[in-house]
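Asks: I'd like to go over a predicted model; first the sequence, then the structure.
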Amino acid sequence: MRIPEETIDRIRQSADIIDVISDYVSLKKRGQNWIACCPFHNEKTPSFNVSPSRQIYKCFGCGKAGDPVRFVMDIENIGYPEALRHLAKKYGIEVAEEQLTPDELIKQNERESLFIVLNFAKDYYHSHLLTSEEGHSIGLSYFRERGFLDNTVQAFELGYSSDQWDALLQEAGRRGYRPELLEKAGLVLSKEGGKTYDRFRGRVIFPIHNVSGRVIAFGARILKTDKNQPKYLNSPETEVYHKSQVLYGIFQAKNAIRQEDICYLTEGYTDVISLHQAGIKNVVASSGTSLTIEQIRLISRFTQNVTILYDGDAAGIKAALRGLDMVLEEGLNVSVATFPDGDDPDSYVRKVGAEAFRSYLSRHSNDFITFKTDILLKDAGDNPFKRAEIISEVIQSISKIPDPIKRQVFFQKTARQLQVDEQTLISESNRMLLNQQKQQVKQQEKAGPSNRVNQQSSVSAPPDLTELLHEFPVESPPTAPKTADPLPSKNRSPLFYQEEECIRLLINYGAHELEPDISVCHYMLSELGTMEFVTPIFNKMLNEIREGFLSSEIRTADYFLRHLNQDFQHQAISLVTVRHQLSENWQKHEIYVPTEVDKLADAAFGNILRLKKLVAEQQMKEIKQLISQTNDPVESDRLMLEYMHYKKVDIEIGRLLGTVIS
């Protein structure tokens, strides 16, 4: 099955990179671009860069890069056709494809088939709630008893499962879905005797959505009293559902979290739904599981501020506190609020209403360190040994905070709270941090030192562009070692960086004129002649540029960004994305800072010189090796003359660059 090209073009033209990425990450504007902490790897300082003008993204930390379609593929872990369909649905574009049977859809993609059958189950449960007599009398009555309105039921796609052994299984069979697929999705169970039955029988259903809104699992609550059945039942782990990585309500809450710049974290499904209905939509739940590092990082995509809402159960609060240090470690600003005994967020918001609920939170929310210290002090009383243990435990929590300024503020506040000397807390924290650093050093030593070669900064004299150094012809070393592509950073040579710089100049500034009728592309290709690059990806791009130039076409970044070759796309994104931008304050104070375009002639001239110098050095190295291996005086003299030629080139280029020759 194939999506028509005209539909693909329409999807690509409609998909805005900022709009697409904002569904998953909270972006902040910086200059002409947008930045965020990367959703593909753990980081505390933003290195994820999005360019709306070029419709591309690039992470300077992990190297991920692409366009809107590639982002959806990477973030959702789906294939190219699925990513196109995802964007088509987002922008209301109809994808005209031939109708396939359910069995053919399943065969198309195992992972996608799980989403299909889970969506079928969601629709089945939701329809059963609204249209069947059993759903109305039991399921809908329960939701209305909880105060959920019809639009809330629709927003969370709530449902009801019939109290029959195989109602879902039978309906799925009529639709053409295989029992083994239902079992993989966690919808049915099989007994040893071979009998298969529905997992969620006689329960109200809470579909669990991922960030993009696709149903990945279900939570279900039993309504009748049965000591042999758990009150709540969740889907098992599947290929598409990993409960440690999911937050209930994140799809419905993500925009509100971004706008309010704070996330309320609760424990249950009904807490989320009741608060959402009351207008407090920036709320999610950990679905009864202990908070995990993956869930914290999911929240950090949208905000750095989290308020955890607990009910009045003191024992449960103490148990939960032990696992919250990792939230501090991720750099989030954590607050905690508790409710009066007997109340949870669901019951309290229904009792007092949204405005009073917000007011209560503003008055009763404390930062995590203060809250934890208060709780532990109440337990310790006047016992000096317990107080000493508390001090150590609180220091350990403060030491997890990565920001040194925040740590200092908390030391001052906690010292007053514990009535101890501030310097004592700091000294103990320094000891803990020193031990952590020692452990990190040991791990780095085990990993091995990095052999990254830093690119040397250039100082070049402005050339006469009509004299293009043709008196120093230098060709590629015939036996230069070809390297794998892409090249690991620790194996990159100085030649790699100069080849990379050459391609960067060509695709970013190839059409710029250095002199009338002499473009950057014309000048650099003339200077390179027939030289071949050692790095495969750069050599391929260079040949593409040469082919275009022969056809009177200057192939710049846009050509490679639209190229079907994914390696070309990825490399072009890396070469056109600028990590740092000049502050606007320079312009406000009328301070002129030369741009790269202003020094383009120097940059092109210097790059060509460095390329030729490195190739000359490589040639000299190989000739010296050949001289040491030959016993023929004539051959030795010939090689020596050739060596002196390259030595002369090397010295002259060094003079032009202003470098010191040993």
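Replies: That came in fine, so what should we check first?

Asks: rest of the way, CA atoms for contacts and neighbours
Replies: Fine.

Asks: How about the secondary structure of the nearest residue to L158 once chain neighbours are set aside?
Replies: Excluding its sequence neighbours, the residue lying closest to L158 (C-alpha to C-alpha, 6 or more residues apart in numbering) is F206, at 5.3 Å. The three-state label given to F206 by DSSP: H, G, I helix; E, B strand; the rest coil is strand.

Asks: wait, isn't F206 in contact with G159?
Replies: Yes: using C-alpha atoms under 8 Å, F206 is in contact with G159, at 6.7 Å.

Asks: and here's the other structure:
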Amino acid sequence: MISENTKQQILNRIDIIDIVGEFVKLKKRGTNYIGNCPFHNEKTPSFTVSPTKEIYKCFGCGKSGNSITFLMEHEKYSFPEALRWLAARYNIEIEETEVSPEQKQQQLTSESLYAINHFAQKFFSQQLLETDEGRNIALSYLKERGFREDIIHKFQIGYNPEARDTLTKALLANQFNREILPKTGLVALRNNDELVDNYRNRIIFPIHGNTGKIIGFGARVIGKSDRGPKYINTPENEIYVKSRILYGAYQARMAIDKADECLLVEGYTDVVSLHQAGIENVVASGGTSLTTDQIRLIKKYTSNLTIIYDGDNAGVKAALRGLDMALEEGLNVRLVLIPDNEDPDSYVNKVGVSAFNEFVAKSKKDFILFQLEVMLKEAGNDVSRKSAVVNQIAETLSKINKAEDFTRQQDYIRQCAGLLRIDEAGLTNLVNKYKRDKIAKEEKKQISFDDVNNQLQEGGQPEDVLDDTSRLFAQDEAHERNILRVLLEYGLKPWDETNNMADYIFQELEHFHFETPALEKLYEEYKSWYTQGLEPTTKTMLYHNNEEIRNLVISISVFPFELSQNWDEVLEGMNIVNRDTSKQDVMMSVNYYKLRRIKKMIEENQRDIENAPLENFKPLLEVHKYLKEAERSITNQLGTVIIK
């Protein structure tokens, strides 16, 4: 287990903008940053990151957390894996304490896979560049294909010799775990328990993860061969998940961001050739269908995707896969088909970079219109197939669901109706029907008591599904949440010469208790930390061991709106934004909370008076008098009269 000292070093170094910004394109707004939520399909950006509080929260889907929980949720890391990722990023040496056997095994396996891959990459590069076999067979082949040595070094391309177990012997000689080696895909286990190289006589393309570490390999035959598949890829394991990887993404990420466009090709050599030609904003799907995770990886850097595939039927079908997912994620998709049975690799070498760029620029086809043309061609004069095409294109257009894309959707409807030779209004109605069906389906899933409760826990007010009683409880909860907000934000600031604001709040609320159990638990936990001198704040309690407490701290501390700094420029001398109002905020929060509680006590006492026997009447009147006096005292402090 990672030691507490290491955890503290990591927590002290964490920059949430740096961490989340690795996966989400963020834009500064006021003191916070916003972006499109990586956890659901955004209509408008509602994913907020607060650098001062070190919190992220999506006000669309409700996802929230800190840097560590973001890595756990987005990258599917365990807690120790997230800490190790952060430690590696900030060059922090990890100290270990005792761990469970299962945790230790998982950790050791992942570390072993990274270590084996690192060793293998060095081995493959050495075999390619420093051995006669590598230079004569593999390097000469690469140079015949037009690859320069500088690009070979950039992508760390290598070679696995033809001999049965050259790599295997090297791995075993360096004491790598024999049991883990087959997981990497680098070696294969034969029936007689013999280990042999799996990528013999192949060009090796290392695949890098988002931190630059090698997570797997692609192995390509040299020339043409009938003895096996053209490519062999790493099998899925603890560090390699195919659906979440795009080859070249690590090398291309800055270029994609700068160009505001991602070029998607099929193969490894396509990526390498285009990089060599100076076209660096390119990644490869490996010839498989695009997945949601891959699309979201692209969307981290740009909303513009241009797919460049072979012009044959297989290339066209491959390009069309994943279209609906790309539209749902809000990508603007264009398609370029390379002519004459060429691929991007061969075509850029054939015509040169200038002609290639010119061809791509003038040949970009709108993806939706191209899909419609292909489907209409396949349908021919078959009426039933044409009807299916209408429905399919309407469903596709319904996926364009962002408010800002309304005009774009209407333009598509107009063009598609023309190509289909149908009434534009009819196609619009069909598109809207698919939208309504989807919304109805989602609402049916969402409206339940548990979901309402979750929304309340996240600070929402789902009044469309709350009855009057629930609204009343929600109002009580709002006052309790506000007390916790000022405690977390101002509790350690001085109230007077001897007390902090937390002391003032505890004294004022000594005879009150929270009615919401979860909030009462957080209040008592804050008080416990405070009395122990642990200095509870939003930041420190974000890493509490209890997940419920962490989530409450986040939901209480993050808001969808903030005052613009421009107010201080417009109203000079007023200090609207930068004025310290903490003391006033604490006092008013405490008084409004007490006032609401006292009013409820007055109402309850009045009901008791109405039903009380004569001998209990006088004591209840005394209670009523005491409560009314307390109410007047608070309203005098607030300078207002509370009607209800």
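Replies: Happy to help now that I have it. All values reported here derive from a predicted model rather than from experimental measurement.

Asks: Drop the TM-score for these two in here.
Replies: The TM-score (TM-score structural alignment, normalised by the length of structure 2) is 0.80; 616 aligned residues with a C-alpha RMSD of 4.4 Å.

Asks: More neighbours: which of F206 and G159 of structure 1?
Replies: Each of F206 of structure 1 and G159 has its neighbours counted (other C-alpha atoms under 10 Å); G159 has more, 27 against 24.

Asks: neighbours around the closest residue in space to the more buried one that isn't next to it in sequence, how many?
Replies: Excluding its sequence neighbours, the residue lying closest to G159 of structure 1 (C-alpha to C-alpha, 6+ apart) is H126, at 3.9 Å. Other residues near H126 of structure 1 come to 24 when the count uses other C-alpha under 10 Å.

Asks: The residue most central in space within structure 2 sits in which helix or strand?
Replies: Residue closest to the mean C-alpha point of structure 2, counted by C-alpha atoms, centre = their mean, is P38 at 3.4 Å. Under DSSP states H and E, no helix or strand contains P38 of structure 2.

Asks: List the residues that contact it.
Replies: For P38 of structure 2, the contacting residues are 23-24, 74, 296, by C-alpha atoms under 8 Å, 6 or more residues apart in numbering.

Asks: List the ones among the residues you listed that fall in strands.
Replies: Secondary structure from DSSP state E places none of the contacts of P38 of structure 2 in strands.

Asks: Compare the residues you listed and tell me which is most surrounded.
Replies: In those, the most neighbours by other C-alpha under 10 Å go to R296, 25 neighbours.

Asks: how much space between that residue and S303 of structure 2?
Replies: 10 Å (C-alpha to C-alpha, to the nearest Å).

Asks: Burial check on the aligned residue in structure 2 for N430 of structure 1, number of neighbours?
Replies: In structure 2, the residue paired with N430 of structure 1 is N432, using TM-score structural alignment. N432 of structure 2 has 16 neighbouring residues, counting by other C-alpha under 10 Å.

Asks: now T630 of structure 1
Replies: 12.

Asks: show me what contacts it?
Replies: Taking C-alpha under 8 Å, 6+ apart as the definition, contacts of T630 of structure 1 comprise S636.

Asks: Check L181 of structure 2 too.
Replies: Taking C-alpha under 8 Å, 6+ apart, one finds 116, 187 in contact with L181 of structure 2.

Asks: So which residues of the stretch 451-600 of structure 2 form helices?
Replies: For the stretch 451-600 of structure 2, helices defined by DSSP state H, counting those that start in this stretch occupy the ranges 468-490, 501-508, 517-531, 538-541, 547-557, 566-570, 582-611.

Asks: ah, wrong one, I meant the stretch 51-200 of structure 2
Replies: Per DSSP H, counting those that start in this stretch, the stretch 51-200 of structure 2 carries helices over the ranges 67-74, 79-89, 101-130, 132-133, 140-144, 149-154, 166-173, 181-184.

Asks: mean shift of the shortest one relative to structure 1?
Replies: If I follow you right, that is helix 132-133 of structure 2. Here the mean offset of helix 132-133 of structure 2 against structure 1 after fitting is 2.3 Å, by mean C-alpha distance after the TM-score superposition for structure 1.

Asks: who's in contact with that helix?
Replies: With contact meaning C-alpha under 8 Å, 6+ apart, helix 132-133 of structure 2 is reached by 127, 161.

Asks: ok, so what distance separates L376 of structure 1 from D311 of structure 1?
Replies: Between L376 of structure 1 and D311 of structure 1 the computed distance is 17 Å (C-alpha to C-alpha).

Asks: Between those two, tell me which one has more neighbours.
Replies: D311 (21 against 18).

Asks: Nearest residue to R199 of structure 1 in space, please, no chain neighbours.
Replies: V188 (4.8 Å).

Asks: D324 of structure 2 too?
Replies: T396 (6.0 Å).

Asks: and the host helix or strand of that neighbour, which residues are buried?
Replies: Using DSSP H and E, T396 of structure 2 maps to helix 383-398. Buried positions in helix 383-398 of structure 2, judged by neighbour count with 16 or more other C-alpha atoms under 10 Å: 386, 389-391, 393-398.
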